[in-house]
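Student: 3D, please:
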Amino acid sequence: MFDLKAIRENPDAFDAGLARRGLEAEAGSLLALDEKRRALQTEAQTAQARRNEASKQIGLAKREGREDEARALMAEVGDLKARLAVLEEEEQDLASALDAMLLAIPNLPYDDVPAGEDENGNVECRTVGTPPQLDFAPKEHFELGEALGLMDFERAVKLSGSRFVVLKGALARLERALGQFMLDVHTTDFGYEETVTPTLVRSDALLGTGQLPKFADDQFRTTTDHWLIPTAEVTLTNLHAGEILDEAELPKRSTALTQCFRAEAGAAGRDTRGMIRQHQFAKVELVSVVAPEDSDAEHQRMTEAAETVLKRLDLPYRVMELCDGDMGFSARRTFDIEVWLPGQGRYREISSCSVCGDFQARRMKLRCRAKGEKKTRFPHTLNGSGVAVGRALIAVMENYQRADGGIDVPVALRPYMAGLTHISGNGGGEN
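Tutor: Modelled structure (predicted):
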């Protein structure tokens, strides 16, 4: 959502931001609707003032015996009442049309975000770690998991269809260990508050973070008009929707390990094998609500938190700044963290950390106020994966695979695995 006053003051800058997203100009259409709406509001205010004045004149005319004038005034008041009802309905229709247009427009990138049409325009910020030099042909995670008898896609299809998986034994425990490990890193080292939230939400929550109305086809909806969350960004960011926060309490940092659900409507034919792109997956999410002047520093801090997970797992990765043509709907700047997968021989996204400015705060009517101030302002919101648990499992399996098909357990995870040092066939292993 955007500030219409800012668009009125600089429509060219607004349209230039949209152009960087590959979108047509919208300022003219928005301002035309806004001008009509404000004209109706002005007319309604004038009509209401005349109605109030005429109502007072009725009493005076009756007291002075001017019955004809009183009747004329009463007729005028009746006409004004009817006109006000029409004006109110027309104004509400224009306001709804204006809101619908604003809600469908993505956030504008910061001026210094790299320019580009798609992922080919993304810029590498840094590479950390060296891909392992294996003396055998590396396998992909699904080859390893199926051979170990611990990853079952066929039975998942029987239960739920494609893009689901059943994990068993040590791999199931390894996934659980990863989630617990990530929560411990973020709560202990970075001060995020561990939070348990619902996975079913109302439409307003998805509207607030930007998944609705544009991306309804990417979500799962229940028969009770609830939605399954695509990420805990939805619930963590909306915790304070409609509130006025004391700026002394900022930043607010929350983290949650949840199941996430995505329809993957636009992913036909992509990553059909394995766990890369699933309808249901676990993810540790990071969300921050900060004062506007602190958002850039918080973005760097959040990215560092996600990187720390990979560093402690000793997984090679790189950080990419997304170009304006590849960023998500609500983002003003995004850093993607891509982990190395030996089985695929390339880097794949495992975390995305975005600063959204006041875009989401405006949509969810979240404000903040400094001590002693009367005026409020919109805080900035940030979100990031800290990280995707399923993809971390894939990365561990592929980077720690052995020539015999087993998988070594990273040292950082062994306390969560009852000391298990490696995973072998049928869930076995060694301590």
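
Student: For the rest of this, base every contact and every neighbour count on C-alpha atoms.
Tutor: Fine.

Student: Downstream of whatever helix or strand residue 76 lives in, the next helix or strand is which one?
Tutor: Residue 76 belongs to helix 67-103 when assigned by DSSP states H and E. Toward the C-terminus, helix 67-103 is succeeded by strand 123-128 as the next helix or strand (DSSP H and E).

Student: Residue 233 and residue 208, how far apart?
Tutor: According to Cα to Cα, to the nearest Å, residue 233 and residue 208 sit 10 Å apart.

Student: thought residue 398 was touching residue 341?
Tutor: Yes: the pair residue 398 and residue 341 passes the contact test of Cα atoms under 8 Å, sitting 6.1 Å apart.

Student: mind listing what the nearest residue to residue 306 once chain neighbours are set aside touches?
Tutor: When the adjacent residues along the chain are set aside, residue 306 lies closest to residue 386, with 4.6 Å between them (Cα to Cα, 6 or more residues apart in numbering). The contact partners of residue 386, taken as Cα atoms under 8 Å, 6 or more residues apart in numbering, are 182, 186, 283, 284, 285, 286, 305, 306, 309, 351.

Student: ok but residue 386 is inside a strand, no?
Tutor: Yes: read with DSSP: H, G, I helix; E, B strand; the rest coil, residue 386 is one of the residues of a strand.

Student: and for comparison, fold this next one:
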Amino acid sequence: MADTQLDVKAIIQDFPILEQQVNGKRLAYLDSTATSQKPKQVIEALDDYYERYNSNVHRGVHTLGSLATDGYEGARETVRQFIHAQYFEEVVFTRGTTASINLVAHSYGDAHIKEGDEIVVTEMEHHANLVPWQQLAKRKGATLKFIPMTTDGELTIEAVKETITDKTKIVAVAHVSNVLGTINDVKAIAEIAHEHGAIISVDGAQSAPHMKVDVQDLDVDFYSFSGHKMLGPTGIGVLYGKRQHLQNMEPIEFGGDMIDFVGLHESTWTDLPTKFEAGTPLIAQAIGLKAAVEYIEAIGFDAIHAHEQALTQYAYEQMSQIEGIDIYGPAVDKRAGVITFNMDGVHPHDVATALDTEGVAVRAGHHCAQPLMKWLNVSSTARASFYIYNTKEDVDQLVEGLKRTKEFFSYEF
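Tutor: Presented below is the predicted three-dimensional model:
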């Protein structure tokens, strides 16, 4: 079982929140796709900043300001190495994946998209990787196109080639679907996009916490992800952009720190990446993200992947034995650690509420993916997701909870 790959018991000890009981039951937290829990190493890094060297960055020359600047910019270098970016200035800190994607859509998109151009996305996208492109297309009179999916919710290379044309200027796709768990071959998609002169922007919110990301090997133009889904604090995200793109892009937020010279009627901008980080930056959050990255790297993605795959396989097998459970998405070996499902005749919110009485935390709703819900021909679903602190016992608790839920709603076994 996955516990042979990771010392899960030791990992769990690093997460104080998991020690509690919910409704008198041990907590089985299966909602890491929405937000992950935080290890004490991240919490302590935040406490250390606030207790020992809380200060603004860049402008101050006093000791606390220098320590804060070193912490903030040290976090940027840690992230650069984590995603294998070539240049320090290719890492921009934002409020999260959504803010990163919006920055690209407004700054790069508004400058490069014109009437008649094509923007290519998929129906599996989170709203954060659909609505900004939808609105860009409306502003510019561009065409929004969708790569068709297989019945299992996958993208074939043939479908990608048929959808992307010489009119395509931007391809926006999730590395991993937050609903289906589908892992998209963004390296191959990037190659096809570039053959047609388009750029590719990747939503990495569900991939960066779970798999090695090498932005140079993938050859993506932009890559966005959030700290809170990868053991870090809320309110911090990353936009990776190729340096040549970022250098030619205009900022979309203006104010302190991002300027070079300000006159009464004209202003100029400072160098990358600061020109995209107006105002007091996300200092504590960046320092916390650094601690999260170091925690993940100490475990290693090979172990993380093996653990999640084993748990997902076990959960898939156990849940498939419950009559009336419909599971969506591709085969387990083609998906990340996510199982999205419905129980016949029971609304997903009722399923989630019933599971909560058993101490099991899952997500229910449309998961910010309403077009995908329509594609699945459902209004909403329930979703269980797995991470490094989950165990076979969590899965057993989920399965027993589902059986009790089914029994409560008068189903026969």
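
Student: So after superposing, what's the score?
Tutor: After superposition, the two chains reach a TM-score (TM-score structural alignment, normalised by the length of structure 2) of 0.23; 148 aligned residues with a Cα RMSD of 6.5 Å.

Student: before we move on, back to that, out of the contacts of residue 386 of structure 1, who's nearest residue 56 of structure 1?
Tutor: Proximity to residue 56 of structure 1 was ranked across the contacts of residue 386 of structure 1 by Cα to Cα; first place goes to residue 286, at 59.6 Å.

Student: Assign the closest one to helix, strand or coil.
Tutor: Using three-state DSSP, the structure places residue 286 of structure 1 in strand.

Student: Verify the stated contact: it with residue 256.
Tutor: Yes: under the criterion of Cα under 8 Å, residue 286 of structure 1 makes contact with residue 256 at 7.1 Å.

Student: Could you tell me which residues within the helix holding residue 76 of structure 1 count as buried?
Tutor: Of the residues in helix 67-103 of structure 1, those buried by neighbour count under the rule 16 or more other Cα atoms under 10 Å are 70, 73-74, 76-77, 80, 83-84, 87, 90-91, 94-95, 98, 102-103.

Student: Show me what that helix is packed against.
Tutor: helix 27-63 (3 or more Cα pairs under 8 Å, 6 or more residues apart in numbering; DSSP states H and E).

Student: mind listing the helices for structure 1?
Tutor: Under the criterion DSSP state H, helices of structure 1 are mapped to 4-9, 11-20, 27-63, 67-103, 141-148, 153-160, 169-184, 190, 203-209, 233-238, 295-312, 359-363, 389-399.

Student: now the angle from the second one to helix 27-63?
Tutor: For helix 11-20 of structure 1 against helix 27-63, the angle by axes from the mean of the first three to the mean of the last three Cα atoms, to 10 degrees is 140 degrees.

Student: cool, and the fifth one?
Tutor: Between the axes of helix 141-148 of structure 1 and helix 27-63, defined by the same axes, to 10 degrees, the angle is 100 degrees.

Student: what's helix 141-148 of structure 1 packed up against?
Tutor: For helix 141-148 of structure 1, the packing partners by 3+ Cα pairs under 8 Å, 6+ apart come out as strand 151-152, helix 389-399.

Student: and of these, who's closest to residue 169 of structure 1?
Tutor: When these are compared for distance to residue 169 of structure 1 using Cα to Cα, the nearest one is strand 151-152, at 9.2 Å.

Student: Count the neighbours of residue 136 of structure 2 for me.
Tutor: Using other Cα atoms under 10 Å as the criterion, residue 136 of structure 2 is surrounded by 22 other residues.
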